[in-house]
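**Student:** just coords:
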């Protein structure tokens, strides 16, 4: 692998690391090493389910560290004569050993030890890895015990606790690569932000300095990450946790910080692409588990991906996309179970690149999307077998330019579950601007985020997630009753039709609502975004599956379909 070879950054989620580590080490990574340098970014590993994943167990351990002390064990020594000091020492020892977080940490440790033994064959390397896992878990116990003594888990402590999951995961991945004869180096980023300060590249000392972490901070951080990774020999295996940031990493970014770290690494390395490896083939026109005819979308724009992510399809966090896309790094979503599959590329289409100087690399060339296949297969013609994967390389996938498509279609339809609708009808004692001001001021005080809103001069309907606490909803409703009559609709979902081409389509909203009407599906609320690439409505959850299939069948299928829902085998008998 030449030193000047282009970089590819691969990000693997916790489930991928937990279930498909052998595929990552034996198949995926080697297939890129002939022509590229790769950097691997890993989330904390998950086992069979995310609920039992390392991140959730770490959060559980943090909560257990703050739980009330169990009853004093002094009664267990009632019949044994001992000094008062010895008794107190024994009581403290027993109490510490009985803390509930110890069993959770033991579960985390055992899970990673089992994974290490399955991934590493060399006895000496395995023994070293087991010692490192033990040291990480001992460090975790110390942090949790200190938090219990102080009866506080500070934002910085919580970030450090969460970061241990990535450290454990990356240690196993790096050891597995080395065990296969591929030099890999663990890159821990715990102090990367502090290093920026020591190098004279000042990060905001607090969120109050700028109100939030602005783009200049992330630009400096990406450059620092790139410099750190270039120093590695072999394959850098990078922790998704990149140290403490002002205001807490979890608060500033959330649990998607690993994706953000991968994007910043890709920007800092000026990588050819950022690959997000999941357990799905890419972005589909609808959820393939619910819509049998859903098809893979080979390419979407960042705007479409952001809308789909917000309204129910788990694509990639919009802020993570923004970091990569603004530096012209394409993002490819690939399936760890199907490494040679096409996947989906996220990149602005050529028609939206108004300033050529801002786009350093455009995967849309002459109406074609460059095939996101392993570079090892690029030197082979279709029909040959790549030595790295043993699979036949795929031919390039052509995507017709917008102007030459026979039938312009929206990109996808998606459902966001677990929604309630809060309706407020004015009592007409206030003027309209006061009516709206009272409503939105109240929502702000209670920290309620609204997904969709539809207004008139005296009426407001707001769709929001039903995760809001019942007590909070009661207080919110009681306060809003001062400005109008309040009603709540429960068990609702948001149905969204997304597509950048809808800006140029006439009648797509009419077709969408006519299709729902012919399917006898009642619409409670309608909203269209100002960007004109999203049309959403709220329906009852019992009609969600039917509506999803109807919209996909009537609007998103490649061949035109009759409007009559009773025709063919798709009629009412289908449902």
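**Tutor:** Structure received. Small disclaimer: the values here were computed from a predicted structure and weren't measured.

**Student:** Could you use CA atoms for every contact and neighbour count after this?
**Tutor:** OK.

**Student:** for this structure, what's the longest helix?
**Tutor:** helix 123-150 (DSSP state H).

**Student:** tell me how far it is from the chain's mean position?
**Tutor:** 27 Å (Cα atoms, centre = their mean, to the nearest Å).

**Student:** With stretch 523-543 instead?
**Tutor:** Per Cα atoms, centre = their mean, the centroid offset for stretch 523-543 relative to its chain is 23 Å.

**Student:** How about stretch 120-130?
**Tutor:** Distance of stretch 120-130 from the chain centroid (Cα atoms, centre = their mean) equals 32 Å.

**Student:** Against that first model, consider the following:
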């Protein structure tokens, strides 16, 4: 089912067998595999684009091998980053898609569909390129047969899974006047081939990996030519274009693992959604003509994902974050964070012991360590706290992604690829946190024979939690905020005032971060980024139908977060008194219904000063506390 009108793809192909029919190829000897212990739990490790781009060899040499003897490890990879943000794989793919639809680019494009010979299948339509391949693609047809050595390696190389989703788009040829996306695809291919040559030592594995990269990139190029011919890229087609990034990234990581002696298997999930699931279970509510997926869709998808990975035997599966067409487009439903969601669903489907999210910092800090020198690493945090920090500027884990795992009582651990031995920050269900009603009983653990080292760690954590009882957990800042004030023109007739404002915001797709209201006055804090001056002027004109509008730009949201704040008398007074003593003016104030967050809007120029003042006054963290390693950003 497609909201964009393109034909419905099939969800399986001969190269990606249905669940229950797959037999993994034989394993060459002397390769490190997942543990053979039948009782061992799964461990899902998700690596971001920067980690894959900068630390792929470290992942293969240090991180993954450290867990193979105790767990069954599954690896999920985002599209790799480039040497600059503009050269990131996803940015290049989106740029290529945009270039394919630029006017004037089609001059010189020739659709050279070769004549069909008797007995050959008709190539499928371009719009349905992710369906069952009906004929051998032009690339594979021109590739000589593999040697026996190459054929043996292919069982556990990147070629062991499905071909490119674009492989059945063939017969479109270049002309001397190639469009601009041609150079972008070349750049994408060059970036990945360079990374392959720098990371893979075995000539045979490297040769096969380069072949895979070239095949995927040429398939992408052919599809972009086809899209240019019809002058259209549907939302779901754009999904699959972006999904090429995960294919390339996972093939690279799988090859590096193999090169370092770890038996890996590249697993493509483009066709993982069972046929009929998106129609029968995927439809939830509708908003802006896009069907939202209900929880039953994700629950059933998690089961299918778990079954698919169990088919890998003892190989280490390297899994694409892109999981195929969904109603209304994957990018529109979830956004570019769909790889994290896939890792979460996979964790649920495998009933894993833990979901590890590996990035470039040691975990969640009490404040942004780039701005607050006394910021400290938080060992454990509740899901509600993590969600509040995410909403208000700290990149922890998206709340919806986190919910999929936490609701099954599975912890999420944020770890640092540059410091694998660090314990990171654990996002635990509230009942499992120290200090909760069901937190560990030291005497009971002693009776059960718990090792002294473990008891010591628990005691230290409980003591720290007791010391910090009734103290906030973290303070965060969200910049680039615009405050919109609306005063009703009808002082004595306020009926419909709020309804008019909120319907206008809905039409313009405005997300409000904070709001403060009275009968005839509304103050709203929204993100300034993403609004062009023209759109903002239109929004103001519409809001002026409800009242007088004033704008305040260059503002920031300061948020104090902590689950222990619910019954903390005087914490709001302390926060605002501290800001007043620091000569920081407050534009508006808001406290969330969860009562674990107190937020206010201040001027951006005061943001760093206010952050340090509140961190010192309200969190009361001693300078000798553990700081952890600081990366380029705060979660």
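**Tutor:** In hand now; what should we look at? Nothing here was measured: the structure is a model prediction, and the numbers come from that model.

**Student:** did I read that right, residue 486 of structure 1 in a strand?
**Tutor:** Yes: counting by DSSP: H, G, I helix; E, B strand; the rest coil, residue 486 of structure 1 is located in a strand.

**Student:** Nearest residue to it in space, ignoring adjacent ones along the chain?
**Tutor:** Spatial nearest neighbour of residue 486 of structure 1, excluding adjacent residues (Cα to Cα, 6 or more residues apart in numbering): residue 424 at 4.7 Å.

**Student:** Tell me which residue of structure 2 lines up with that neighbour.
**Tutor:** Under the alignment (TM-score structural alignment), residue 424 of structure 1 pairs with residue 486 of structure 2.

**Student:** and that match, how many neighbours does it have?
**Tutor:** Counted with other Cα atoms under 10 Å, residues neighbouring residue 486 of structure 2 total 23.

**Student:** what sits against it?
**Tutor:** Each residue near residue 486 of structure 2 by Cα atoms under 8 Å, 6 or more residues apart in numbering is listed here: 521, 522, 523, 543, 544, 546, 547, 548, 549, 550.

**Student:** Check the gap between it and residue 408 of structure 2 for me.
**Tutor:** Relative to residue 408 of structure 2, residue 486 of structure 2 is positioned 43 Å away (Cα to Cα, to the nearest Å).

**Student:** what's the answer for residue 607 of structure 2, then?
**Tutor:** 38 Å.

**Student:** What of residue 392 of structure 2?
**Tutor:** 25 Å.

**Student:** Comparing these two, which residue is more hemmed in?
**Tutor:** Between residue 392 of structure 2 and residue 408, residue 392 has the larger neighbour count (other Cα under 10 Å), namely 23 against 12.

**Student:** nearest spatial neighbour of the counterpart of that one in structure 1, skipping sequence neighbours?
**Tutor:** Alignment note (TM-score structural alignment): residue 392 of structure 2 maps to residue 311 of structure 1. The shortest distance from residue 311 of structure 1 to any non-neighbouring residue, by Cα to Cα, 6+ apart, is to residue 416 (5.3 Å).

**Student:** Show me the strands in the stretch 251-400 of structure 1, by range?
**Tutor:** Using DSSP state E, counting those that start in this stretch, the strands of the stretch 251-400 of structure 1 run over 273-278, 299-300, 331-335, 344-346, 364-365, 368-369, 397-398.

**Student:** Deepest in the core, which of the ones you listed is it.
**Tutor:** strand 344-346 (a mean of 26; mean count of other Cα atoms under 10 Å).

**Student:** Can you give me the end-to-end span of stretch 279-293 of structure 2?
**Tutor:** From start residue to end residue, stretch 279-293 of structure 2 stretches across 10 Å - Cα to Cα.

**Student:** my bad, stretch 289-305 of structure 1
**Tutor:** Taking Cα to Cα, stretch 289-305 of structure 1 runs 19 Å from one end to the other.

**Student:** Next up, the contacts around residue 107 of structure 2.
**Tutor:** Counted by Cα under 8 Å, 6+ apart, residue 107 of structure 2 has contacts 177, 179.

**Student:** and it, what element?
**Tutor:** For residue 107 of structure 2, there is no host helix or strand (DSSP states H and E).

**Student:** Roughly how far does it sit from residue 228 of structure 2?
**Tutor:** 10 Å.

**Student:** how deep is residue 444 of structure 2 tucked in, by neighbour count?
**Tutor:** That count, for residue 444 of structure 2 with other Cα under 10 Å as the rule, works out to 10.

**Student:** Sorry, slip of the keys, the one I care about is residue 276 of structure 2.
**Tutor:** 12.

**Student:** what about the counterpart of it in structure 1, helix or strand, and which?
**Tutor:** Taking TM-score structural alignment for the superposition, residue 276 of structure 2 sits opposite residue 197 in structure 1. Here residue 197 of structure 1, judged by DSSP H and E, is contained in helix 192-198.

**Student:** Looking for the alignment partner of residue 540 of structure 2 in structure 1.
**Tutor:** Checking TM-score structural alignment: residue 540 of structure 2 goes with residue 477.

**Student:** Please identify which helix or strand holds its match.
**Tutor:** Using DSSP H and E, residue 477 of structure 1 falls in helix 470-480.

**Student:** buried set for that helix?
**Tutor:** 473, 476, 477, 479, 480 (16 or more other Cα atoms under 10 Å).

**Student:** For the second one, list the residues it contacts.
**Tutor:** The contact partners of residue 476 of structure 1, taken as Cα under 8 Å, 6+ apart, are 442, 443, 446.

**Student:** got it, and the third one?
**Tutor:** With contacts taken as Cα under 8 Å, 6+ apart, residue 477 of structure 1 has the following neighbours: residue 486.

**Student:** And it, how close does it get to residue 525 of structure 1?
**Tutor:** Distance, residue 477 of structure 1 to residue 525 of structure 1, using Cα to Cα: 19 Å.

**Student:** Equivalent analysis for residue 325 of structure 1, please.
**Tutor:** 33 Å.

**Student:** Ok, residue 143 of structure 1 next?
**Tutor:** Taken as Cα to Cα, the span from residue 143 of structure 1 to residue 525 of structure 1 is 49 Å.

**Student:** hmm, back to that, how about the residue nearest to the match of residue 276 of structure 2 when sequence neighbours are not counted, secondary structure?
**Tutor:** Once flanking residues are discounted, residue 197 of structure 1 sits nearest to residue 203: 6.3 Å by Cα to Cα, 6+ apart. Of the three states, residue 203 of structure 1 takes coil under three-state DSSP.
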